[in-house]
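Student: Okay, sequence plus prediction incoming.
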Amino acid sequence: MSDASPSDMSAVELESNSRLQELSQFEEVRQDNLNFEYYERQFQEVLMNIENDEVLATFRNEYASLYHSFVKSHDGESRLLKKCLELQSDIDTCSTKLVSADELSRGDKNTIDTLRIEIEKTRKKTDVTKEREAALKDKVAAFKRELRDLEEKSHLQVEATAQKSAMQSLVRMQETVTKERELLGFQLASLQQDYSTVEKRLERVREAKESGDIELQKVRKAIEEKQAEADAHKALRLLK
């Protein structure tokens, strides 16, 4: 289910419509530029037809001047269109990079969420293990005190032996719990390191995306300027 708000969707639709309009205008100018050979033939045919007509000498000179202006305008327009195509390629490249950055960013966010959950689980396990270790330490200490009391009463040697065995069992259990706590500590440190690494990576991706957004805006602005120049050339040519 999409999390985009109506305002976000509206902004996306407006940007998409604006983009389609820009492409349509650019294609119109490009197609008009491709018709140059047809217009050039028309100019040349007219000039050839009036080449030896002295009556139309003045008109021929003005028409020839118009033809040269037309050719010059076409050359300028061709250069602008070439630049626009290069800028369009830059836009496509920037857009691809931004999409990749978005996908990588989403993946890293999911990884961070997973790591947060794992870190919290490990912390809880570590806390429980510490509590068990503390309780066992208290039991061992209590058994040691009780054992000392029994040893002082040598007539209870059998019971003292049983107490020694119980204490040894508790000591082994305490050692096991201590090792478990140490292992959980290592796991927690490793998870925290992974979390820090992914978080730094995500920050770099965010910075790259922001840089890409700025670069894309610059390229689009350059295309708009070149498009305006091409439109101006076209309008000037039509007026002549």
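Tutor: Now that the structure is in, tell me what you want to look at.

Student: going forward, measure contacts and count neighbours with C-alpha atoms only.
Tutor: OK.

Student: and the longest helix for the chain?
Tutor: Counting residues, the longest helix found in the chain (DSSP state H) is helix 57-152.

Student: after that helix, next one along is what?
Tutor: Beyond helix 57-152 in the direction of the C-terminus, DSSP states H and E gives the next helix or strand as helix 157-239.

Student: what inclination does that next one have with respect to helix 57-152?
Tutor: When axes from the mean of the first three to the mean of the last three C-alpha atoms, to 10 degrees is applied, the directions of helix 157-239 and helix 57-152 differ by 170 degrees.

Student: Output the contacting helices and strands for helix 157-239.
Tutor: Packing contacts for helix 157-239, counted by 3 or more C-alpha pairs under 8 Å, 6 or more residues apart in numbering; DSSP states H and E, involve helix 6-34, helix 57-152.

Student: Run through the residues that contact the residue lying closest to residue 98 once chain neighbours are set aside.
Tutor: Sequence neighbours aside, residue 209 is the residue nearest to residue 98 in space, at 5.9 Å (criterion: C-alpha to C-alpha, 6 or more residues apart in numbering). Each residue near residue 209 by C-alpha atoms under 8 Å, 6 or more residues apart in numbering is listed here: 98, 101, 102.

Student: next up, a second structure to put side by side with the first:
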Amino acid sequence: MSLSEDPDLQPTLFGLFLSMYLVTVLGNLLIILAISSDSHLHTPMYFFLSNLSFVDIGFISTTVPKMLLNIQTHNRVISYKGCLTKISLFGIFVCMDDMLLTVMAYDRFVAICHPLHYTVIMNLCLCGFLTLVSFLLSLLNSQLHNLMILQITSFKDVKISSFFCDPSQLLNLSCSHNYSDNIVKYFLAAIYGLFPISGIFFSYYKIIASILRIPSSVGSTKLSPPVGLTWQLFSYFMKQLLECT
């Protein structure tokens, strides 16, 4: 389905989403090029950031170009195989985005709470392993959703209530209420939603607790950039927050 049936809004929507798409892709490409070209940025934090930028490019390229083509050609038809492909890519990039944000939160936790052991803990092997695990978990989630959709064999000339192939919208088209599918959906939502968010909140809770215990003037002098800069920013923020309260 389109975002609007008004023909006068189609050029405006096309220009708006095209500009947003180009800004997002070019911005993330600049981040990747800047990190890869500067040897000083070859650290775990920027390694995960470059991977996150790549995932963001893949995520937005999965949904927006097809929508722009639909607006321009006034044709909103997609094949069954094309829809399954979009679901697979969409699931991989969305889940990997969440996984990488969790890994980056863990990286900041180690950098601030264990600065003397940071280079030992966050070594190249661990960074590669965490990125690989994030990809494999995202691939597993994507394929589980595909398996549930492949069980539905009655697709023919149906309307998807979204501007892209959303797995939840496709599963709602099933004529039979499969409780096992609902259990799998809730289980995946808990694993790939609740656990990453909990990990991020726990990491930053430990970071804030460590900053409140150690004076900023003492902690920042013992840390090397960019860890020291991160420490100073957190310390300044917490001092301002305490003064306001």
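Tutor: Happy to help now that I have it. These numbers come from a predicted model, not from an experiment.

Student: where does the TM-score land?
Tutor: Superposed pair, TM-score by TM-score structural alignment, normalised by the length of structure 1: 0.31. Supporting alignment: 99 aligned residues with a C-alpha RMSD of 4.1 Å.

Student: any idea which residue sits dead centre in structure 2?
Tutor: Centroid check for structure 2 by C-alpha atoms, centre = their mean gives residue 97 as the closest residue, at 2.0 Å.

Student: picking up where we left off before, tell me which of the helices and strands packed on helix 157-239 of structure 1 sits most buried.
Tutor: Highest mean neighbour count of these: helix 57-152, a mean of 16 (counted as mean count of other C-alpha atoms under 10 Å).

Student: what's stretch 63-78 of structure 1 in contact with?
Tutor: 33, 36, 40, 43, 47, 230, 233, 234, 237, 240.

Student: Just the buried ones from those residues, in ChimeraX syntax?
Tutor: A single ChimeraX command selects the buried members of the contacts of stretch 63-78 of structure 1 (16 or more other C-alpha atoms under 10 Å):
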select :33,43,47,230,233,234,237
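
Student: And the contacts of stretch 63-78 of structure 1, which is closest to residue 128 of structure 1?
Tutor: Taking C-alpha to C-alpha as the measure, residue 230 is the one of these closest to residue 128 of structure 1, at 72.9 Å.

Student: hmm, back to that, need the helices and strands packed on helix 157-239 of structure 1 in a markdown table (columns: distance to residue 186 of structure 1).
Tutor: Shown next, in a markdown table, are these (distance: least, C-alpha to C-alpha, whole Å):
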| stretch | distance to residue 186 of structure 1 |
| --- | --- |
| helix 6-34 | 44 |
| helix 57-152 | 10 |
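
Student: Near residue 200 of structure 1, how many other residues are there?
Tutor: Residues within reach of residue 200 of structure 1, counting by other C-alpha atoms under 10 Å, total 12.

Student: quick one on the thing from earlier: got CSV for the contacts of residue 209 of structure 1, with distance to residue 159 of structure 1 too?
Tutor: Below are these laid out as CSV (distance: C-alpha to C-alpha, whole Å):
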residue, distance to residue 159 of structure 1
98, 76
101, 72
102, 71
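
Student: For the longest helix anywhere in structure 2, name the packing helices and strands.
Tutor: Secondary structure of structure 2 read by DSSP H shows that its longest helix is helix 80-113. Where contact means 3+ C-alpha pairs under 8 Å, 6+ apart, helix 80-113 of structure 2 is packed against helix 44-73, helix 118-121, helix 124-150, helix 195-213, helix 227-244.

Student: In CSV: those, plus mean neighbour count and distance to residue 189 of structure 2.
Tutor: What follows is these, written out as CSV (neighbours: other C-alpha atoms under 10 Å; distance: least, C-alpha to C-alpha, whole Å):
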stretch, mean neighbour count, distance to residue 189 of structure 2
helix 44-73, 18, 19
helix 118-121, 14, 30
helix 124-150, 16, 10
helix 195-213, 16, 9
helix 227-244, 15, 31
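
Student: Of all those helices, which one is nearest residue 84 of structure 2?
Tutor: For residue 84 of structure 2, the closest of these is helix 124-150, at 6.9 Å, according to C-alpha to C-alpha.

Student: relative to helix 80-113, how tilted is that closest one?
Tutor: For helix 124-150 of structure 2 and helix 80-113, the angle between their directions (the same axes, to 10 degrees) works out to 150 degrees.

Student: list the helices and strands helix 124-150 of structure 2 packs on?
Tutor: Where contact means 3+ C-alpha pairs under 8 Å, 6+ apart, helix 124-150 of structure 2 is packed against helix 44-73, helix 80-113, helix 167-171.

Student: what about those, which gets the closest to residue 229 of structure 2?
Tutor: Judged by C-alpha to C-alpha, the one of these that comes nearest to residue 229 of structure 2 is helix 80-113, at 10.4 Å.

Student: Centroid-nearest residue for structure 1?
Tutor: Short answer for structure 1 (C-alpha atoms, centre = their mean): residue 101, at 2.0 Å.

Student: Wait, that one touches residue 203, no?
Tutor: No: under the criterion of C-alpha atoms under 8 Å, residue 101 of structure 1 is not in contact with residue 203, lying 11.1 Å apart.

Student: which residues touch the residue nearest to the centre of structure 2?
Tutor: 52, 55, 56.

Student: Skipping its backbone neighbours, what lies nearest the second one in space?
Tutor: Spatial nearest neighbour of residue 55 of structure 2, chain neighbours left out: residue 93 (5.7 Å); criterion: C-alpha to C-alpha, 6+ apart.

Student: quick revisit: out of the contacts of residue 97 of structure 2, which is nearest to residue 217 of structure 2?
Tutor: Among those, residue 52 lies closest to residue 217 of structure 2 (C-alpha to C-alpha), at 32.2 Å.

Student: pretty sure the closest one contacts residue 100?
Tutor: Yes: at 6.5 Å, residue 52 of structure 2 counts as touching residue 100 under the criterion of C-alpha under 8 Å.

Student: so the host helix or strand of residue 13 of structure 2 versus helix 44-73, what angle?
Tutor: Residue 13 of structure 2 belongs to helix 10-37 when elements are defined using DSSP H and E. Counting by the same axes, to 10 degrees, helix 10-37 of structure 2 lies at 160 degrees to helix 44-73.
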